[in-house]
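J.: Predicted model and sequence follow; I will ask about them next.
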Amino acid sequence: MVRNRQRSHTVIGSPVGELTLVAVDGVLAGLYMERQRYRPPQDTFGHRDAGPFRDVVAQLDAYFAGERTEFDLPLTLLGTPFQRTVWAELREIPYGETVSYGELAERIGRPTASRAVGLANGKNPIGVIVPCHRVVGSTGDLTGYGGGIERKRHLLDFERRISAG
């Protein structure tokens, strides 16, 4: 478990609202939006310390400025083996593109697990950087997003504009 590990956090502004960054032993383990579904309680984020987040903030700033399409950061993804498999595959979805939950299930070799993939996607602890916003319904509809549909729409529209650039 991670209870005895050092946790810290900071809060930054972004075009999609305040983001709370959480580190475990100095490595990014959470990026949470305001009013995000499955957001852990604030008291689990540890002490406030911006120090471990310099690279994260720099890369997020570059992303939101349209200057970065991939993140190169060490991550601590805390979840079940299945969730970590889904989250690893999310990182393979190209910038500005989307896949359906069913396609994601096929990519991880579990073609009948689209609902489980959707649940794992919703519990992604590192939004934006692990791009769960790039997963849509089978018809292309914007179904579910832990940070809210408007944020999902904003991120997808933003990435498409930059990609079309």
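T.: Nice, thanks for sending it over.

J.: drop to CA atoms for contacts and neighbour counts, all remaining ones
T.: Will do.

J.: In contact with D55: list those residues for me.
T.: Residues in contact with D55, defined by C-alpha atoms under 8 Å, 6 or more residues apart in numbering, are L73.

J.: dropping in the other structure now:
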Amino acid sequence: MWFDGQKYFGDTLPKEHVEKPLPVFEQTARWLDTYFSGNAPDFTPPLSLETTPFRKAVWEIMLTIPFGQTMTYGEIADRIAKQKGLSKISAQAVGGAVGHNSISIIIPCHRVVGKDGSLTGYAGGIDRKVRLLTLEKADMSLLYVPKSGTAL
């Protein structure tokens, strides 16, 4: 699942590609309807996380970030380091895994922010990240869009 114009995704399927109706699509549509009505879905549709073990670990942590709340790249890095018994993992490495999330919104990469509250690094675009966090009624007074940077 991706947005039109999103980095990394959507360009691998032929334009005429159509999926057959499956129960997972109905569950996902119900999840998205609930989400876009401004409510936190009380379930997660079945997900197939076919990726590297590191990305999967990052994505699983993102699934724990509550509706309307945020977590920093560094906090995710610290959690993974603790899980693996390591002293440190790079927040930049986490950023790379976050940026390659192929199931935007359901795996809420828009809830991941810089340590100073900066809204960077959203493959769907910073404006969309702001709109999603606003929909969730996140405390936007703690967050800001930087004026420059490589991850805008």
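T.: Sure, I can see it. None of these values were measured; they are calculated from a predicted model.

J.: Got a TM-score for the pair?
T.: The TM-score (TM-score structural alignment, normalised by the length of structure 2) is 0.78; 131 aligned residues with a C-alpha RMSD of 2.0 Å.

J.: report the longest helix in structure 2, please.
T.: With secondary structure taken from DSSP state H, structure 2 has its longest helix at helix 23-36.

J.: do the same with structure 1
T.: As far as residue count goes, and with DSSP H defining each element, the longest helix of structure 1 is helix 149-164.

J.: Find the residue at the geometric middle of structure 1.
T.: For structure 1, the residue whose C-alpha lies nearest the mean C-alpha position (C-alpha atoms, centre = their mean) is G127; its distance is 1.7 Å.

J.: Chain neighbours aside, what residue packs nearest to that one?
T.: Using C-alpha to C-alpha, 6 or more residues apart in numbering and skipping the chain neighbours, the partner closest in space to G127 of structure 1 is L31 (5.6 Å).

J.: any idea which element the one you found lies in?
T.: For L31 of structure 1, the element it lies in under DSSP states H and E is strand 27-33.

J.: Does anything pack onto that strand? Which helices or strands?
T.: strand 19-24 (3 or more C-alpha pairs under 8 Å, 6 or more residues apart in numbering; DSSP states H and E).

J.: And for the strand it packs on, what's in contact with it?
T.: Applying C-alpha under 8 Å, 6+ apart, the external contacts of strand 19-24 of structure 1 come out as 2, 5-13, 28-34, 45-46, 52-53, 76.

J.: Could you point out the residues of structure 2 onto which it aligns?
T.: Using TM-score structural alignment, none of the residues of structure 2 align to strand 19-24 of structure 1.

J.: Tell me what angle that strand forms with strand 27-33.
T.: Strand 19-24 of structure 1 and strand 27-33 meet at an angle of 160 degrees, taking axes from the mean of the first three to the mean of the last three C-alpha atoms, to 10 degrees as the criterion.

J.: buried ones in strand 19-24 of structure 1?
T.: Judged by neighbour count (16 or more other C-alpha atoms under 10 Å), strand 19-24 of structure 1 contains these buried residues: L19, T20, L21, V22, A23, V24.

J.: Same check on stretch 127-136 of structure 2?
T.: Neighbour-count burial for stretch 127-136 of structure 2 flags K129, V130, L132, L133, L135, E136 (criterion: 16+ other C-alpha under 10 Å).

J.: do the same with stretch 36-52 of structure 1
T.: Of the residues in stretch 36-52 of structure 1, R39, F45, G46, A50, P52 count as buried by neighbour count, 16+ other C-alpha under 10 Å.

J.: Same list, those, but as TSV with distance to I108 of structure 1 please.
T.: Compiled in TSV, the buried residues of stretch 36-52 of structure 1 are given as follows (distance: C-alpha to C-alpha, whole Å):
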residue	distance to I108 of structure 1
R39	25
F45	31
G46	33
A50	35
P52	32
